[in-house]
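>>> I would like the atomic coordinates for the input below:
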Amino acid sequence: MITPGIFRRSLRRALRWRVLLLWWAALAVSGAIAVAPVFAFLRGQLDRSTAARDAVAWMDGPTLLELVRQVRESGAEQGILVALAVALATQLLWAPFVAAAMVASAHGDESLPFSRLLASAGELYGRMLRTAVAGLIPLGAGAAVAAGALKLAAAHAADRAITETDAGRALIVAGCAAALVIFIAALVVDAARAQFAADPVRRSALAALWTGSKMVWRLPLRAAGIGAVGMVLGVGGALVLMAIRLQIPQRGVPTLALAWLLAQGAQLAVGFGRAIRIEGLAELSRADAAEASRRASRRLPPGGTTQGTEVVHSTTLSALEPPRSGAPR
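From the prediction side, this is the model:
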């Protein structure tokens, strides 16, 4: 299998705008629900303030602490928490649908129109929901291992570290190990989702999780490379865009619009990285299955028949057969 070709195809297919638009819409709906009470609270606090313009442009520490105090005193805290809970529930319902759209888009080379994309996503919704539930197994195991590594590092820093540098080094190593474990667990879950793109007739989420785990085990470097490319371009791109956004003083409509566009670009970058992983892992799974089929065909003896299936001709049995139509008697 040619890994550079898989990378190029996954990057090209991940740019399908309909899938990215669904990703953005899912986050926009949940985000609007979450920020609605916050926006109403800030309007009540800052609309008549002479320092509102500067506070919006650069939120300093004292202003932030005063707003937090006003949230508690005005009773807006409960409404904000309810909105956050509703936004989280909405996102949990949206997430399998968006994942199903990415899987449906990864079925083939052609870009699906909206009608077919939505229909395919609806058809795959149940499978993606079951895969998300099954994915709690590797994610939970990875979280437990990561927490254990961090706990051991903290204990080492408290008991055996001689200097503050040693303690910091131990925590950094444990943090990197924990991040690697979580990365592998998330990669296995995405590999399970990709199995439905490589084999559309598959229905079992647990079987897909097992097959995806075996593929990651057999091809660790290629699978990790696809996951790393998706993370660098997705999460890394989002961090760069948000870092640029934080440097913009939002004092007018143009700067506010630019900051908003950068934030939306960061959301799309995360979706782009997610699509890269699913597209690439689906392509890798298809290539792995084709390679296994070629290896199996090479093991067959000449003639394409396996041992025990050869046809044996018997002269005695042939003589006992009735004569064929038109044959001399």
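>>> rest of the way, CA atoms for contacts and neighbours
Fine.
>>> Could you pull up the residues touching L150?
171, 174-175, 178 (CA atoms under 8 Å, 6 or more residues apart in numbering).
>>> For the residue nearest the centre of the chain, which non-adjacent residue is spatially closest?
When CA atoms, centre = their mean is applied to the chain, the residue found nearest the centroid is R274 (4.2 Å). Once flanking residues are discounted, R274 sits nearest to G230: 6.3 Å by CA to CA, 6 or more residues apart in numbering.
>>> for the stretch 101-250 of the chain, what spans make up the helices?
114-134, 136-159, 164-198, 205-218, 220-231, 237-246 (DSSP state H, counting those that start in this stretch).
>>> A55 is nearest to which of those?
Ranking those by proximity to A55 (CA to CA) places helix 237-246 first, at 13.8 Å.
>>> Can you give me the buried ones in the closest one?
237-239, 241-242, 245 (16 or more other CA atoms under 10 Å).
>>> that older thread, tell me the angle the host helix or strand of the residue nearest to the centre of the chain makes with helix 164-198.
Element membership for R274 (DSSP states H and E) is helix 253-298. Inter-element angle recorded for helix 253-298 and helix 164-198: 70 degrees (by axes from the mean of the first three to the mean of the last three CA atoms, to 10 degrees).
>>> Helix 253-298: how far from the chain's middle?
8 Å (CA atoms, centre = their mean, to the nearest Å).
>>> I have a second one here; can you model it like the first so I can compare?
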Amino acid sequence: MTDFHGLSVLARGAVRALHWRALLLWWASLSLVALVAALPLYALLDAQLSHAIDAPRYAHALSLLALGEVVGGAAKDRGTVWGVLAALWGTALLWPWLTGVMVAAVRLGRGVRLFALAAEGMREYGRQLRLMLWSLLPLAPFVAAGVWLVHVARERRFDAVLESTVHWTERGALLAAVLLCLVPYLLTELTRARIAARDDSRSVVVHWWRALKLYLRRPLATWALSLAILVLGALLIAALGWLRIAASGAGWGAWWLALGVTQLITLAGGWLRLARLQVLAQLVDDDATRRAIEAEAWRYDEAA
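Have a look, this model is predicted:
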């Protein structure tokens, strides 16, 4: 049998995800599109708050009234709206390439050079774009099933005797709906991991179908590894988010600290995405090894 243990797989995935070239491309790309949205917003904030009577107080914290005025002004300002739309459009265009970079980082390891990794991401662009579009097809029935479960739970409230029963039924239905909606996403991530680990076809449908069969063979391992690395990444991002809130304040020192923590949050998001692919790629390799061992044993029994 193969040496496949959950904690060791998570540890290897977390360490292998510290791929500085892939994380650098992730950070630089997302920082660029964030800058496109931030510059018009910065100009708007400067115009609204810098010359206000309460500007020194706003430097430490915004009141709800001031925040409401800023949000209302941003919604009416064309430059801010166009900046946000341009950033969203740029993110949508870059996303298949960034996904391809992550897939290439899993496949090629840490020895690949920066420009070679970027070029490999471009080579994967078309396939990752097709996979994104294909993943929308199985999403519809799972979302419909989740909506139906929530609807049935709400209809049952009229037949329930205890109010606590109603709450538990609705919460259970909502949890089941969320898990159902996560299944297509998990299958898509498993497909990407299979492309990284076993690039034996250019067809995303073939890879998706084989990933589906792997999921049906080992659903518990797929869910356990995915949720474990997700919780680990969420805790890291939450800790950095708390540090970012605590770093708010006046002065250049607080500004640079807040900026640095924000960049760490961006890098943590990239690390989480790469770590999930690394973990699932190990599952793909282990499943292929197990099937090869079983096939060899079956041939040996037939020969005997």
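>>> Go ahead and confirm the residue nearest to R274 of structure 1 touches G273.
Yes - counting by CA atoms under 8 Å, G273 is a contact partner of G230 of structure 1 at 4.1 Å.
>>> Tell me the counterpart of D54 of structure 1 in structure 2.
Using TM-score structural alignment, the equivalent of D54 of structure 1 in structure 2 is R57.
>>> Quick one: list the elements packing against whichever strand or helix holds its match.
Using DSSP H and E, R57 of structure 2 sits within helix 55-58. Using 3 or more CA pairs under 8 Å, 6 or more residues apart in numbering; DSSP states H and E as the contact test, no helix or strand touches helix 55-58 of structure 2.
>>> what about it, how far off from structure 1?
If you overlay the two and look at helix 55-58 of structure 2, the average distance to its match in structure 1 is 2.5 Å (mean CA distance after the TM-score superposition for structure 1).
>>> Show me how far that helix is from its chain's centre.
36 Å.
>>> And for stretch 133-141 of structure 1?
Relative to where its chain is centred, stretch 133-141 of structure 1 has its mean C-alpha point 14 Å off (CA atoms, centre = their mean).
>>> I226 of structure 1 and L300 of structure 1, how far apart?
33 Å (CA to CA, to the nearest Å).
>>> Same drill for the two, tell me which one is more crowded.
Taking other CA atoms under 10 Å, I226 of structure 1 and L300 do not tie; I226 has more neighbours (25 against 12).
>>> wait, doesn't that one sit right on E279?
No - using CA under 8 Å, I226 of structure 1 is not in contact with E279, being 9.2 Å away.
>>> re the thing from before, mind checking what helix or strand follows the helix holding R274 of structure 1 in sequence?
Counting by DSSP H and E, what follows helix 253-298 of structure 1 is helix 315-320.
>>> which residues in structure 2 does that following helix align to?
Under TM-score structural alignment, there's no match for helix 315-320 of structure 1.
>>> Check which helix or strand the closest residue in space to I80 of structure 1 that isn't next to it in sequence maps to.
Nearest residue to I80 of structure 1 in three dimensions, chain neighbours excluded: P37, at 5.7 Å (CA to CA, 6+ apart). Under the criterion of DSSP H and E, P37 of structure 1 resides in helix 17-46.
>>> what angle do that helix and helix 114-134 make?
Using the same axes, to 10 degrees: helix 17-46 of structure 1 against helix 114-134 is 70 degrees.
>>> buried set for helix 17-46 of structure 1?
Those would be 18-20, 22-24, 26-27, 30-31, 33-34, 37-38, 41, for helix 17-46 of structure 1 by 16+ other CA under 10 Å.
>>> How about stretch 181-195 of structure 2?
Those would be 181, 183-195, for stretch 181-195 of structure 2 by 16+ other CA under 10 Å.
>>> tell me which strands and helices the helix or strand following the helix holding R57 of structure 2 is in contact with?
Next along the chain after helix 55-58 of structure 2, taking DSSP H and E as the criterion, comes helix 64-76. Where contact means 3+ CA pairs under 8 Å, 6+ apart, helix 64-76 of structure 2 is packed against helix 20-49, helix 78-108.
>>> For the first one, give me the average deviation versus structure 1.
Here helix 20-49 of structure 2 is compared with structure 1 after superposition; its mean distance to the aligned residues, by mean CA distance after the TM-score superposition for structure 1, is 1.4 Å.
>>> neighbours around A304 of structure 2, how many?
So A304 of structure 2, with other CA under 10 Å, has 6 neighbours.
>>> repeat for L94 of structure 2
L94 of structure 2 has 18 nearby residues by other CA under 10 Å.
>>> And it, how close does it get to P184 of structure 2?
Taking CA to CA, one finds L94 of structure 2 at 22 Å from P184 of structure 2.
>>> Please apply the same query to D285 of structure 2.
Taking CA to CA, one finds D285 of structure 2 at 21 Å from P184 of structure 2.
>>> H207 of structure 2 now?
H207 of structure 2 is 14 Å from P184 of structure 2, by CA to CA.
>>> Which residues are in contact with each of the two?
Joint contacts of H207 of structure 2 and P184 (CA under 8 Å, 6+ apart) do not exist.
>>> neighbours around R277 of structure 1, how many?
Residues near R277 of structure 1, counting by other CA under 10 Å: 30.
>>> which one in structure 2 is aligned with it?
By TM-score structural alignment, R277 of structure 1 lines up with R276 in structure 2.
>>> I'd like to check which residues are in contact with its match.
Going by CA under 8 Å, 6+ apart, R276 of structure 2 touches 13, 226, 229-230.
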